[in-house]
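# dropping the sequence and predicted coords here.
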Amino acid sequence: MILNKSKISQGFILAGLMNLTVLVFSRFFTNSTINALDPDVMSNFGILMIVLWGLAYIAVATSYQKVKWLVLVFAIEKLVYGYVWITWMLKNSLSKVFEQDLMAGLFYSIYGINDLLFSIFFFYVFYGKMKSSVS
């Protein structure tokens, strides 16, 4: 599948907007359930960092061609969050999370899938930029 520059830019914006949804799920840093379930990664500081990563994706949406190595960093960052989510899922029960808080349940249900998909997207963009710079 070949994505044109416009679709790739839209992908960066979508990745950023998806990160910003953490503000909704965390009720703008007041949802203590999200914090308590993974205090190392999902503290309020961690949530703020997710917001900043999202803003970084949006910031390079139209200039990603010039920062291919940063795109690789984005891919690795998303892969790390995906890995953390998988290990979290293997040790926790989503049904218990939903019993505690609907927004936390929804958040923990989707964040890792989202991160893994965007990791693939960022790797795809990086690979395309590497390939085009070699040719």
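Now that the structure is in, tell me what you want to look at. Residues are numbered from 1 along each chain as shown.

# okay, CA-based contacts and neighbour counts for the rest of this
Will do.

# what is the neighbour count of residue 110?
Look at residue 110: counted by other C-alpha atoms under 10 Å, it has 11 neighbours.

# quick one: the helices in the protein, in order.
5-20, 22-25, 32-37, 44-59, 68-91, 94-100, 102-134 (DSSP state H).

# by contact count, what packs against the longest one?
Right, the one you point to is helix 102-134. helix 5-20, helix 22-25, helix 68-91, helix 94-100 (3 or more C-alpha pairs under 8 Å, 6 or more residues apart in numbering; DSSP states H and E).

# A further structure is provided below for comparison with the first:
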Amino acid sequence: MNSNLIRNGFIAAALMNIGGVLFFSRVFTNDAINQADPVVMSNFGLLMIVVWGLAYLGAAFIKADLRGLAAAFAIEKLVYVVAWGLWMSNHSLGLVYEQDLFAGIFYSIYGLNDLAFMLFFAWVFMTGKPVERHEPR
């Protein structure tokens, strides 16, 4: 498994979480995102997405076995994919676009983005090799 690919994937996930939230929420001032899903996408929820991004960024530079961490990240992304799917099945994306273009784009893509990174993290978990551990003498 290519360590550069893994590091870059973790960095990309971080940039999408951090940059995506800050851009589309206009640094937490876009009320249309909050109003469309006040539970998952409250400003607190958006801040926690940024925090997850910081965790991905930190993990990108760990020189160790990342399988367990990647599994946790895959599960976290699965939760957001399910939340997005449920939201999409019960809400009108058109109404969000009418309220705010950035919010509409955000809700159009966040679940697909999380699905892609969920698959990436699951791949890291499934194909990763454990780091050899040597017992101290």
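Alright, I've got the coordinates. Owing to the predicted nature of the structure, the values given are computational and were not obtained by experimental measurement.

# give me the TM-score for this pair.
Put the two chains on top of each other and the TM-score (TM-score structural alignment, normalised by the length of the first structure) is 0.91; 130 aligned residues with a C-alpha RMSD of 1.5 Å.

# give the contact list for the residue nearest to residue 115 of the second structure when sequence neighbours are not counted.
Leaving aside its chain neighbours, residue 115 of the second structure sits nearest to residue 81 (6.0 Å; criterion: C-alpha to C-alpha, 6 or more residues apart in numbering). Each residue near residue 81 of the second structure by C-alpha atoms under 8 Å, 6 or more residues apart in numbering is listed here: 111-112, 114-115.

# and what of residue 112 of the first structure?
81-86.

# for PyMOL, what selects the buried ones among those?
Applying 16 or more other C-alpha atoms under 10 Å to those, the buried members can be selected in PyMOL as follows:
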select buried, resi 81+82+83+85
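
# got a markdown table for the contacts of residue 112 of the first structure, with distance to residue 126 of the first structure too?
Listed next are the contacts of residue 112 of the first structure as a markdown table, based on distance: C-alpha to C-alpha, whole Å:
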| residue | distance to residue 126 of the first structure |
| --- | --- |
| 81 | 18 |
| 82 | 18 |
| 83 | 20 |
| 84 | 22 |
| 85 | 23 |
| 86 | 24 |
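
# residue 3 of the first structure: how many residues sit nearby?
Neighbour number of residue 3 of the first structure under other C-alpha under 10 Å is 12.

# how close does it sit to residue 9 of the first structure?
Distance, residue 3 of the first structure to residue 9 of the first structure, using C-alpha to C-alpha, to the nearest Å: 10 Å.

# and the residue nearest the centre of the first structure, how far from residue 122 of the first structure?
Nearest to the geometric centre of the first structure sits residue 115, at 4.1 Å (C-alpha atoms, centre = their mean). When distance is defined by C-alpha to C-alpha, residue 115 of the first structure is 10 Å away from residue 122 of the first structure.

# what do you get for residue 81 of the first structure?
Residue 81 of the first structure is 14 Å from residue 122 of the first structure, by C-alpha to C-alpha.

# and for residue 113 of the first structure?
In terms of C-alpha to C-alpha, residue 113 of the first structure sits 14 Å off from residue 122 of the first structure.

# residues near residue 90 of the first structure, how many?
Quick note: residue 90 of the first structure (other C-alpha under 10 Å) scores 8 neighbours.

# what does it align to in the second structure?
Aligning on TM-score structural alignment places residue 90 of the first structure opposite residue 89 in the second structure.

# contacting residues for its match?
Counted by C-alpha under 8 Å, 6+ apart, residue 89 of the second structure has zero contacts.

# need the contact list for residue 70 of the second structure.
Residue 70 of the second structure neighbours (C-alpha under 8 Å, 6+ apart): 121-122, 124-125.

# oh sorry, the question was meant for residue 113 of the first structure
residue 82.

# let's go with 10 Å and repeat that
Neighbouring residues of residue 113 of the first structure by C-alpha atoms under 10 Å, 6 or more residues apart in numbering: 81-83, 85-86, 119.

# can you find the partner of it in the second structure?
Correspondence of residue 113 of the first structure to the second structure, assessed by TM-score structural alignment: residue 112.

# pretty sure residue 33 of the second structure is touching residue 106, no?
Yes - with contacts counted by C-alpha atoms under 10 Å, residue 33 of the second structure reaches residue 106, the gap being 7.9 Å.
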